[in-house]
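turn this into a model:
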Amino acid sequence: MRHIALLFFLVFHGGLAHAEPGTPIRIGLLPTLSAKVLMTSYQPLRVYLERELQRPVEMFTSTDFKRFQHDTLAGDFDLMVTAPHLARLSQMEAGFLPVATYLAVNRAVLITANNKPIKLIDELRGRNLAIFDPLGLIVLQAQQWLEDRGLESERDYRAVVFPSHNSVGFSVQQGESLMGVTSPAGLRQLPPETREQIRVFAELPQVPGLIWIAHPRMKQAANRIQTALLRFAETPEGAQFYAGNAYKGMRPVTPEELRSLDRSAREIKRLIQGLP
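This next block holds a predicted model:
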């Protein structure tokens, strides 16, 4: 199925498409969670945007990052909530318009075991680096940081993919991986018995959280959409939405932040092209 959230749209959208004039605004949500969880989480925002923009709003997602980026560039969505490096790639390649980003920022955190702490980054040579999502921005940030210090993935160390931040931490704790890549939120999620046995080797510079972008055909409406998104936190629907996540609110994304993503945007393009 091209957009796996269509069934959930029919459930959550109600009859507003028939009650309000205008063509529906199609919002694409990066598939970071299951379609059902995403649709439920963003329902307060959908209701709010329909009221503010006086147009029906539909929400969709895709099966994976590669499909989502394909659907984005194909023009399947009017607005998208996407990863920062995918947002920058869409802007660079097709003129998509950055609208807003969440207040919560992110960064790569490199961890090592307490009983075998790393003193020099060169100790990673020939060893395992535990990672969670090879397409994630913080993983790319960490690998670029290592590359700048002379360590290239698969040449100098092995990047081993684990299913969760917890399993990354456990691999480091058990000595299976000399170092792991996580995030501040991932670090907080670790069980106490794991957290007590690891230490932070390095915290890399912060990067933006998820970014809202608009298709170029939405240029005339972009300012109105941005205003609505920035005011969302002040509404009852906003309070409901932000109570269920760590996003905190929204703000404009700066040109400097976008330019800082250029290297990661080029790398995510290369990685996605290599996927089946």
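
switch to C-alpha atoms for all contacts and neighbour counts from now on
Will do.

is it true that residue 215 touches residue 96?
Yes. Taking Cα atoms under 8 Å as the definition, residue 215 is a contact partner of residue 96 at 5.1 Å.

next, the contact list for the spatially closest residue to residue 81 that is not a sequence neighbour, please.
Counting by Cα to Cα, 6 or more residues apart in numbering, residue 212 is the residue found nearest to residue 81 once chain neighbours are left out, at 4.6 Å. Counting by Cα atoms under 8 Å, 6 or more residues apart in numbering, residue 212 touches 79, 80, 81, 82, 87, 98, 99, 100, 101.

so which of these belong to helices?
Using DSSP state H, residue 87 are the members of the contacts of residue 212 that sit in helices.

of all the contacts of residue 212, which comes closest to residue 140?
Set against residue 140, the nearest of the contacts of residue 212 by Cα to Cα is residue 87 (15.0 Å).

distance of that closest one from residue 36?
23 Å (Cα to Cα, to the nearest Å).

of the two, who's got more company?
residue 87 (25 against 14; other Cα atoms under 10 Å).

that one touches residue 211, doesn't it?
Yes. Between residue 87 and residue 211 there is a contact under Cα under 8 Å: 6.5 Å.

which neighbours do those two share?
With Cα under 8 Å, 6+ apart, residue 87 and residue 211 have common neighbours residue 98.

longest helix in the protein, please.
helix 35-53.

which neighbouring elements make contact with that one?
If contacts are counted by 3 or more Cα pairs under 8 Å, 6 or more residues apart in numbering; DSSP states H and E, helix 35-53 sits against helix 6-12, strand 57-61, helix 222-231, helix 236-243.

for it, buried residues please.
Buried residues in helix 35-53, counting neighbours by 16 or more other Cα atoms under 10 Å, are found at 35, 38-39, 41-50.

cool, stretch 195-213 as well?
For stretch 195-213, by 16+ other Cα under 10 Å, it's 195, 197-201, 203-204, 207-213.

out of those, which is nearest to residue 75?
residue 213 (12.1 Å).

residues contacting the closest one?
Counted by Cα under 8 Å, 6+ apart, residue 213 has contacts 79, 80, 81, 82, 87, 96, 97, 98, 99, 100.

quick one more, to check against the first:
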Amino acid sequence: MIKTVFWLILAAFPAGALLIGFSLPAHAQLGHALEFGIVPYLPTPTILERYKPLRIYLEQRLHEPVSIVSAPDYPSFIECTQRRDYPFVITVSHAARLAELEAGYQPMLRPGWDFNALLLVKKDSAFQDIKDLRGKTIATPGPYAVVSQLGANWLRQAGLKPGQDVTLQPNLTHTTSLHAVVEGAADAAFISNRAFVAVKSDLKDRVRSLGQSKESGGPSVVYMAHPALSAKRVAEVKAAILAFVQTPEGKEFVASLGYDTLREMKPGELAALDPYVRELKQVMANKPAKQ
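Reported below is the predicted structural model:
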């Protein structure tokens, strides 16, 4: 398994002056690298665009290189996290709880708001309610995403059995799920209401909402630190990120990702996600073996 490095900007160069794409072997030494593994919940270009202000601020404040890495898909990213490949992680809620329980990652920060599943259909479709989707296809970010679990629960509450009354179509990201709707490959999509904020406006304008789930999935993302990092290092990075979100650029950054702000995690806060972790582990256990 390799980690896919989207970019590495060296602090010794002007911001944006050097753009490198390459791969690193898993289990790279921690050292003092300020490397963030970000879950691939959005397309790579969108992740790069959205997280650029944070990267620039951290490089300038901490006077060191910052890199962003990820993996091709959710399962690969979760596997890398469980192997402790990333010094710092920005991951989805149930994967964060799994990383805390089984890999020892330390929860640092989270958005103030929880997220819900948003049900979206093509703007000119006739659908008015989730019950109208009986016999139809709903695109999702795949079985590893909490929002897919929220959507399945919502269907059951509406009297529809996932996989029987409604077909759930897995996609790579929230954005590709929306593309499936506008391109006619699916009738509707379940995506995170927070991820929808980060979707480009030309795609947003082609869909409309049928509402959102009453059930929430916890924080949309959790910022975490590797268990081998010192308390001093974790506190330094945490303080820098919290300082960033108080700046005008930082406030724009969190708004672009659908957050209200970032705040420190409370002890035991992720425990409420244990039911989703059990479902995640079941999905992982049923994953086909690689050839």
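
so after superposing, what's the score?
The TM-score (TM-score structural alignment, normalised by the length of the first structure) is 0.73; 258 aligned residues with a Cα RMSD of 3.7 Å.

quick one: the helices and strands packed on helix 35-53 of the first structure as TSV, columns for mean neighbour count and distance to residue 252 of the first structure too.
Compiled in TSV, these are given as follows (neighbours: other Cα atoms under 10 Å; distance: least, Cα to Cα, whole Å):
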stretch	mean neighbour count	distance to residue 252 of the first structure
helix 6-12	15	28
strand 57-61	25	22
helix 222-231	17	8
helix 236-243	16	17
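
in the second structure, what residue corresponds to residue 128 of the first structure?
Using TM-score structural alignment as the criterion, residue 128 of the first structure maps onto residue 136 of the second structure.

repeat that for residue 48 of the first structure.
Match for residue 48 of the first structure (TM-score structural alignment): residue 57.

residue contacts, its match?
Residue 57 of the second structure touches residue 244, counting by Cα under 8 Å, 6+ apart.

what ranges do the strands span in the first structure?
25-29, 57-61, 79-82, 97-102, 109-113, 128-131, 158-161, 179-182, 198-203, 211-214, 250-251 (DSSP state E).

tell me, the last one lands on which residues of the second structure?
Looking back up the chat, that one is strand 250-251 of the first structure. Residue span in the second structure matched to strand 250-251 of the first structure, by TM-score structural alignment: 262-263.

with the first structure superposed, average distance for that stretch?
Following the fit onto the first structure, the mean deviation recorded for stretch 262-263 of the second structure is 0.9 Å by mean Cα distance after the TM-score superposition for the first structure.

contacts for that stretch?
Contacts for stretch 262-263 of the second structure (Cα under 8 Å, 6+ apart): 109, 110, 111, 112, 242, 245, 254.

again with stretch 93-109 of the second structure
78, 81-84, 146, 217-227, 238, 262-265, 270-271, 273-274, 276-277, 280.

what's the distance between the closest residue to residue 114 of the first structure other than its chain neighbours and residue 191 of the first structure?
Sequence neighbours aside, residue 198 is the residue nearest to residue 114 of the first structure in space, at 4.8 Å (criterion: Cα to Cα, 6+ apart). From residue 198 of the first structure across to residue 191 of the first structure, the span is 11 Å (Cα to Cα).

could you do residue 252 of the first structure as well?
Look at residue 252 of the first structure and residue 191 of the first structure: by Cα to Cα, they are 35 Å apart.

now do the same contact list for the closest residue to residue 242 of the first structure other than its chain neighbours.
Nearest residue to residue 242 of the first structure, sequence neighbours excluded (Cα to Cα, 6+ apart): residue 248, at 6.0 Å. Applying Cα under 8 Å, 6+ apart, we find residue 248 of the first structure in contact with 102, 103, 104, 233, 242.

residue 249 is in contact with the fourth one, correct?
Yes. Using Cα under 8 Å, residue 233 of the first structure makes contact with residue 249 at a distance of 5.7 Å.

any common contacting residues for those two?
With Cα under 8 Å, 6+ apart, residue 233 of the first structure and residue 249 have common neighbours residue 242.

map residue 69 of the first structure across to the second structure for me.
Under TM-score structural alignment, residue 69 of the first structure pairs with residue 78 in the second structure.

next, count neighbours for its match.
22.

do the same with residue 191 of the first structure
Neighbours around residue 191 of the first structure, by other Cα under 10 Å: 12.

how many residues are close by the residue lying closest to it once chain neighbours are set aside?
Excluding the flanking residues, the one nearest residue 191 of the first structure by Cα to Cα, 6+ apart is residue 166, at 7.4 Å. Residue 166 of the first structure has 19 neighbours, counted by other Cα under 10 Å.

isn't residue 166 of the first structure up against residue 189?
Yes. The pair residue 166 of the first structure / residue 189 is scored as a contact, 7.0 Å apart, by Cα under 8 Å.

picking that back up, quick check: angle from the longest helix of the first structure to helix 222-231?
110 degrees (axes from the mean of the first three to the mean of the last three Cα atoms, to 10 degrees).

how far out from the middle of the chain is helix 35-53 of the first structure?
18 Å (Cα atoms, centre = their mean, to the nearest Å).

give me every residue that touches the residue most central in space within the first structure.
Nearest residue to the geometric centre of the first structure (Cα atoms, centre = their mean): residue 83, 3.7 Å. Residue 83 of the first structure sits next to 30, 137, 209, 210, 211 when contact means Cα under 8 Å, 6+ apart.

just checking, the third one touches residue 104?
Same thing as residue 209 of the first structure. Yes. Using Cα under 8 Å, residue 209 of the first structure is in contact with residue 104, at 6.0 Å.

corresponding residue for residue 89 of the second structure in the first structure?
So residue 89 of the second structure corresponds to residue 80, using TM-score structural alignment.

which one is that match nearest to, not counting chain neighbours?
Per Cα to Cα, 6+ apart, closest to residue 80 of the first structure is residue 28, 4.5 Å.

how much space separates the one you found from residue 200 of the first structure?
For residue 28 of the first structure, the distance to residue 200 of the first structure - Cα to Cα - is 35 Å.

go on, residue 163 of the first structure?
For residue 163 of the first structure relative to residue 200 of the first structure (Cα to Cα), the value is 21 Å.

filter the contacts of residue 213 of the first structure to the buried ones?
Buried among the contacts of residue 213 of the first structure by 16+ other Cα under 10 Å: 79, 80, 81, 82, 87, 96, 97, 98, 99, 100.

and of those residues, the nearest to residue 146 of the first structure?
residue 87 (23.8 Å).
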